[in-house]
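After the sequence you'll find the predicted model.
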Amino acid sequence: MTVKHTLSVLVEDEAGVLTRIAALFARRGFNIESLAVGSAESSGVSRITMVVPGDNRTVEQLTKQLYKLINVLKVQDVTGTPCVERELMLIKINATTSNRAEAIELAQVFRARVVDISEETLTIEVVGDPGKMVAIIKMLGKFGIRELARTGKISLVRDSGVNTELLKTLELKV
C-alpha cells in the first residue's frame, strides 16, 4: 500500500548534496512531494525533511540507497513515530471592504496572521501541521486564492513519545 512517508536526513553541509539526493530519487522514478532543507543542531550539518509516496519496502530501499551517498550521515523514516510537524504558508486572497472582516476573522480562528493588506487583497501567514494548511486553504478558497507559497513539512521526533494524532482521535470520541 502506498502511503506518504516522512524522511529526516542528516547530511554534511556541502555543495551538491541535495542535487545527488534529488538525482537518486529521479533515477528511480520517485516523486518528492515536499522538501525542506536547513541547518541542523551541529555546525556543518543540514537536515533535509522530505515527504515521499511509497510502500514500506520501497522506502527501505531508498533509505539504503541514501546511505550509499558519501555525504549522508543519518536517514530516519519518522512516518509512524510521534513527531512535531510544522509548515509555513503564505496565502494571498481576494479581500474587498465588504468581505475583509470575515477573512480576518477566519484567519484568527486558525491562529494565522495578516502580514499584508491592500485595497483588493490580504496576505496571511499560517504556521502549523499539514492538516491545518489543507483546512485553511479550503476555508479561504471561497474568497479566491491569488497566490500561495508553502515551505514543505519539517519534523522532529517527540522525545516525550506522545502521539498527538492519537490524542486527537480520542478527543473526537469523547
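Looks like it arrived, so ask away.

C-alpha from now on. contacts and neighbour counts both.
Noted.

hey, where'd the helices end up in this protein?
With helices called from DSSP state H, the chain shows them at 17-27, 56-68, 100-109, 130-140, 164-173.

buried stuff in the longest one?
Same thing as helix 56-68. Judged by neighbour count using 16 or more other CA atoms under 10 Å, the buried positions of helix 56-68 are 59, 62, 63, 66.

so what's the last one closest to, chain neighbours aside?
The reference is to residue 66. Nearest non-adjacent residue to residue 66, counting by CA to CA, 6 or more residues apart in numbering: residue 72, 6.7 Å away.

same check, this time on the third one
Sequence neighbours aside, residue 75 is the residue nearest to residue 63 in space, at 6.4 Å (criterion: CA to CA, 6+ apart).

What's the local residue count around that neighbour?
Look at residue 75: counted by other CA atoms under 10 Å, it has 19 neighbours.

longest strand in this structure, by residue count?
strand 83-94 (DSSP state E).

Below is an additional structure, to be compared with the one above:
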Amino acid sequence: MLMKPIQPSRPADPVERHTLSILVDNEPGVLARVIGLFSGRGYNIDTLTVSETEHERQVSRITIVTTGTPMVIEQIRHQLERLVPVHRVADLTVQGEAIERELALVKVAGRGEARVEALRLAQAFGAQTADATLESFVFELTGSTQEIDRFIGLMSSIGLVEISRTGIAAISRGAEGM
C-alpha cells in the first residue's frame, strides 16, 4: 500500500477588518441588492451606514465594515463593482488611514455617587448630555469605535440601561474624492 507523504499545512490567511465605501444610485431596492450579495454568500457585516450624499445626482454612500481574509475582501469588492446601481467601490483600509467615526447614544441610570461618576466620565470622554432626568442621563458620544467601546464598558459598572449606535461613517484622507 502506497502512502502519500503528509503535506505541511499552509498557515491560514489572517482575517482582517476592512471598511468599504460604496457609491450607489439612490433608488428603491439598491440597499437590498448590496446586502443580498453579503447574505447570499455568507459574508458578515459588522456595521452598515447609508445616506444620500448628492441630492442632485441622486447618489448615496454605503459604508460597510466587514471582516475576511484578503482574498475574501477582494472577492467582495469585485462582486460589489459588478452590481448595476454601483458607481464605485473603495476599500478605505487599503487606501491608507481613513477617518472613521461613530455616534452612540448611551442611557445610564443612577442616583447619588453613581450619577456624579457618570457625569465625570462623560466629561472625560467629551460626551454631551442629550437628556437628563432625576434618575437617568442620555449621553451622546462621537468617536472611534474603540473609544465608544471603552465608554460603554465604564458605564456598564455605573448603571448602563441602553445603547444605540450608528455604525461607522468613514472618508479617506487627502484632497482626492471618491
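Yep, it's here. Just so it is clear, the structure is predicted and the values come from calculations on it, not from any experiment.

overall similarity of the pair, as a TM-score.
The TM-score (TM-score structural alignment, normalised by the length of structure 1) is 0.88; 161 aligned residues with a CA RMSD of 1.5 Å.

list the contacts for residue 62 of structure 2?
21, 22, 23, 24, 48, 49, 50, 51 (CA atoms under 8 Å, 6 or more residues apart in numbering).

Which residue, other than its chain neighbours, is closest to it?
Per CA to CA, 6+ apart, closest to residue 62 of structure 2 is residue 50, 4.5 Å.

Do I have it right that the one you found meets residue 35?
No - with contacts counted by CA atoms under 8 Å, residue 50 of structure 2 stays clear of residue 35, the gap being 11.7 Å.

Can you pick out the residue with more neighbours from these two?
residue 50 (20 against 17).

Aligned counterpart of the more buried one in structure 1, please.
By TM-score structural alignment, residue 50 of structure 2 lines up with residue 37 in structure 1.

ok, now residue 65 of structure 2?
In structure 1, residue 65 of structure 2 lands on residue 51 (TM-score structural alignment).

Test my guess that its match contacts residue 7.
Yes - at 6.3 Å, residue 51 of structure 1 and residue 7 qualify as touching, with contact defined as CA under 8 Å.

before we move on, the earlier item: if I pick the residue nearest to residue 63 of structure 1, what's in contact with it?
7, 8, 9, 10, 63, 66, 67.

at 10 Å what do you get?
7-11, 47-49, 62-64, 66-67 (CA atoms under 10 Å, 6 or more residues apart in numbering).

Could you do residue 155 of structure 1 as well?
6-8, 36, 47-50, 78-79, 82-87, 129.

To which residue of structure 2 is it aligned?
Match for residue 155 of structure 1 (TM-score structural alignment): residue 170.

Report the separation between residue 75 of structure 2 and residue 81 of structure 2.
Distance, residue 75 of structure 2 to residue 81 of structure 2, using CA to CA, to the nearest Å: 10 Å.

Residue 158 of structure 1: neighbouring residues, count only.
14.

I'd say it and residue 84 touch.
Yes - counting by CA atoms under 10 Å, residue 158 of structure 1 does reach residue 84; the two are 6.2 Å apart.

anything in contact with each of those two?
residue 164.

what comes up buried for stretch 143-160 of structure 2?
Quick answer for stretch 143-160 of structure 2 (16+ other CA under 10 Å): 143, 144, 145, 148, 151, 152, 154, 155, 158, 159, 160.

In structure 1, which residues correspond to that stretch?
With TM-score structural alignment as the criterion, stretch 143-160 of structure 2 aligns to 128-145.

Contacts for the matching stretch, please.
Taking CA under 10 Å, 6+ apart as the rule, stretch 128-145 of structure 1 contacts 84-89, 91-96, 99-100, 102-103, 106-107, 109-112, 121-123, 126-127, 148, 150, 152-155.

among the contacts of residue 155 of structure 1, which ones are buried?
Counted by 16+ other CA under 10 Å, these give 6-8, 36, 47-50, 78-79, 82-84, 86-87, 129 as buried.

how about those, which pair is most distant?
36 and 82 (19.1 Å; CA to CA).

wait, what's in contact with residue 119 of structure 1?
Residue 119 of structure 1 neighbours (CA under 10 Å, 6+ apart): 94, 95, 96, 97, 100.
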